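[1] Everything below, folded, please.
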Amino acid sequence: MPELPEVESLARFLTSRAQGRTVAGVEVGAISALKTFSPAPSDLVGRTVAGVGRHGKWLDLATEGGPHLLWHLSRAGWVRWYDAVPATTLRPGKSPIALRVRLDDGAGFDLTEAGTRKRLAVHVVEDPAQVEMVATLGVEPMSEEFTVERLAALLAGRNQQLKGLLRDQRQIAGIGNAYSDEILHAARMSPFALSRSLDADAVALLHATIREVLAGALEASSGRPAAELKDSKRRGMQVHGRTGETCPVCGDLVREVSFADSSLQYCATCQTGGKPLADRRMSRLLR
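    Reported below is the predicted structural model:
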């Protein structure tokens, strides 16, 4: 799933190519992906693109004086850019393309989703705040509002595992499974340490690490075309998605904890005092 660095880079990429252009056409390829009915996708046609922004992991194509096209790529969605959009009209249900946007210069993009579990969500709204999951987003971790004090308050507000807090979009917007693994590895903290167990020094360290990891990933992805962002993300991972490989910090093996529909990766030497974490499906987690 694309997270803050990739989504921000996609927003910048799309803005650089679509801003100031007129929407010439919108075609829906998967009715299930469209979560709103008014305004209609056709209401975007004829509008000038003001820019493409980001709310957490949501992308927001704003038009001048008109509606917004908001979408969440979920686990298997992506943006496919065309300098020249195919002339053929989309046939609903016949391809992985959920939505196609055509611009007046012949360029445009598709929203695609692989696999059978369709979770990509598209909304056409007058105001992004009309989408509940956007309106309830937590603090942006790269913003000025994300201070050490703000993080301390979030950690103290509910005694939950660090992994879960970092992924909770109502607390901190934009961090998902991958970058929460990377942040906790870089901070040398267990994914299942409880939030209220962190002292002031540990809170400051976690805050600095969140900023550092996300800034580094954003720098690595910035300026890259949409087609290269997935590979750029994978190359930058230290532990996420690297089960069985060697930890680049200490040389121990990267381990995994599996859940019903996801998994996390960590280094026992770096993060848990050398103690492997038990599989959540089998036994109580070690802390």
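
[2] contacts and neighbour counts: CA atoms only from here.
    Will do.

[3] quick one: the helices in this structure?
    Assigned by DSSP state H, the helices in the chain fall at 4-18, 132-135, 148-157, 162-167, 177-187, 200-221, 229-236, 268-271.

[4] so what does the longest one touch, helix or strand wise?
    Counting contacts by 3 or more CA pairs under 8 Å, 6 or more residues apart in numbering; DSSP states H and E, helix 200-221 is packed against helix 4-18, helix 148-157, helix 177-187, helix 229-236.

[5] quick one: buried residues of the first one?
    Same thing as helix 4-18. The neighbour-count check on helix 4-18 (16 or more other CA atoms under 10 Å) flags 4-15, 17-18 as buried.

[6] which other helices and strands contact it?
    Contact partners of helix 4-18 among helices and strands, from 3+ CA pairs under 8 Å, 6+ apart: strand 49-55, strand 58-63, helix 200-221, helix 229-236.

[7] how about those, which one is nearest residue 247?
    Each of the helices and strands packed on helix 4-18 has some distance to residue 247 by CA to CA; the shortest is helix 229-236, at 13.1 Å.

[8] which other residues reach the closest one?
    With contacts defined as CA atoms under 8 Å, 6 or more residues apart in numbering, helix 229-236 is touched by 2, 6, 217, 220-221, 241.

[9] Let's compare: structure for the following, please.
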Amino acid sequence: MPELPEVEALRDFLTDHLVGREVARVLPVAISVLKTYDPPLTALEGREVTAVRRYGKFLGIEADGLHLVSHLARAGWLQWRDSLPDGPPRPGKGPLALRTALTTGEGFDLTEAGTQKRLAVYLVRDPDEVPGVARLGPDPLAGDFDEERFTGLLAGERRQLKGALRDQSLLAGVGNAYSDEILHAAKMSPFKITATLTADEVHRLYAALRATLTEAVERSRGVAAGRLKKEKKSGLRVHGRTGEPCPVCGDTIREVSFSDSSLQYCPTCQTGGKPLADRRLSRLLK
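    You can find the predicted model right below:
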């Protein structure tokens, strides 16, 4: 799933490729992709793209007062095309979900692999009309997101750190992969309860949060859209690396599986050498 660093890189890429250009048409291909009907997609035709923005893990394209907002979900992606095929795309069982064409002949496709179709596109007059955007918490890389604000967010919370970091209403943009990376950098168990954090641990977690995301954004900056997935994977230290040696201590990276996801961690770095219980289909353990 694209998270804050990848969506930020897509924002940079599309800013260079879209701003100042005119939209020719936007064509939904998968029946499930479009979540709004007013205004219609035809309202974008002839409008100039004025800005590209990121809202957590949402990507927004502004065109003369309208906002085409997309969430790529778990298996969605954006593919830029210097030259689009002639004629409208045909609906079918392929990965293509939506095509946006410019009057220059360029454009991009939104695609989604797999059978679970969760990629979502909205055309709205205000980004806050998108429910997922309206409920977003603060952006962890915003200039005003300091340690005091982070401490305030965690105050009163009583849940596991892994779940807290992934909660988009608490903190915008962090998903499954980067929450693993942040907790590894902070040397904390994903099952540690937020209410038990000391001031020193909150400081360490805040520093790991900012550093991990900043480094990932810098690695992704300037990378073409088609290479971002590979860049993300190459920069991860524990997520998706079950069975490999920890790059810090050399211990074997372990995994905890759930019904539709998994987390990875290093026992030596994060849990005092103790493996965490792995109960598929269970809730996170204390």
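
[10] mind checking which of the helices of structure 1 is nearest residue 103 of structure 1?
    helix 4-18 (7.6 Å).

[11] Buried residues in stretch 133-143 of structure 1, which are they?
    Buried-residue list, stretch 133-143 of structure 1, by 16+ other CA under 10 Å: 134, 137-142.

[12] How about stretch 114-121 of structure 1?
    Buried-residue list, stretch 114-121 of structure 1, by 16+ other CA under 10 Å: 118-121.

[13] For residue 90 of structure 1, give me its contacts.
    Neighbouring residues of residue 90 of structure 1 by CA under 8 Å, 6+ apart: 27-29, 100.

[14] Which of the helices and strands packed on helix 4-18 of structure 1 has the highest mean neighbour count?
    Sort these by mean neighbour count, taking mean count of other CA atoms under 10 Å, and strand 58-63 sits at the top with a mean of 23.

[15] starting at the chain centroid, how far to stretch 54-69 of structure 1?
    Chain-centre distance of stretch 54-69 of structure 1: 16 Å, with CA atoms, centre = their mean, to the nearest Å.

[16] correction: stretch 44-63 of structure 1
    Taking CA atoms, centre = their mean, one finds stretch 44-63 of structure 1 lying 17 Å from the centre of the chain it belongs to.

[17] End to end on it, go ahead and measure it.
    Stretch 44-63 of structure 1 stretches 7 Å from its first residue to its last (CA to CA, to the nearest Å).

[18] if we look at it, which residues are touching it?
    The contact list for stretch 44-63 of structure 1, computed with CA under 8 Å, 6+ apart, reads 2-4, 7-8, 11-12, 14-15, 18-26, 64-73, 128, 134, 137, 140, 169, 173-175.

[19] count of residues packed around residue 144 of structure 1?
    The tally of other residues near residue 144 of structure 1 (other CA atoms under 10 Å) stands at 8.

[20] Please apply the same query to residue 192 of structure 2.
    Here the number of neighbours of residue 192 of structure 2 (other CA under 10 Å) works out to 18.

[21] check contacts around the closest residue to it other than its chain neighbours.
    Nearest in space to residue 192 of structure 2, with sequence neighbours left out and distances taken as CA to CA, 6 or more residues apart in numbering, is residue 160 at 5.3 Å. Residue 160 of structure 2 is in contact with 190-194, 284, 286, counting by CA under 8 Å, 6+ apart.

[22] Residue 92 of structure 2 versus residue 219 of structure 2, what's the distance?
    Residue 219 of structure 2 is 36 Å from residue 92 of structure 2, by CA to CA.

[23] again with residue 277 of structure 2
    42 Å.

[24] Repeat that for residue 70 of structure 2.
    Separation of residue 70 of structure 2 from residue 92 of structure 2 (CA to CA) stands at 21 Å.

[25] likewise residue 202 of structure 2?
    Taking CA to CA, one finds residue 202 of structure 2 at 49 Å from residue 92 of structure 2.

[26] need the contact list for the counterpart of residue 186 of structure 2 in structure 1.
    The equivalent of residue 186 of structure 2 in structure 1 is residue 187 (alignment by TM-score structural alignment). Counting by CA under 8 Å, 6+ apart, residue 187 of structure 1 makes contact with 205-206, 209.
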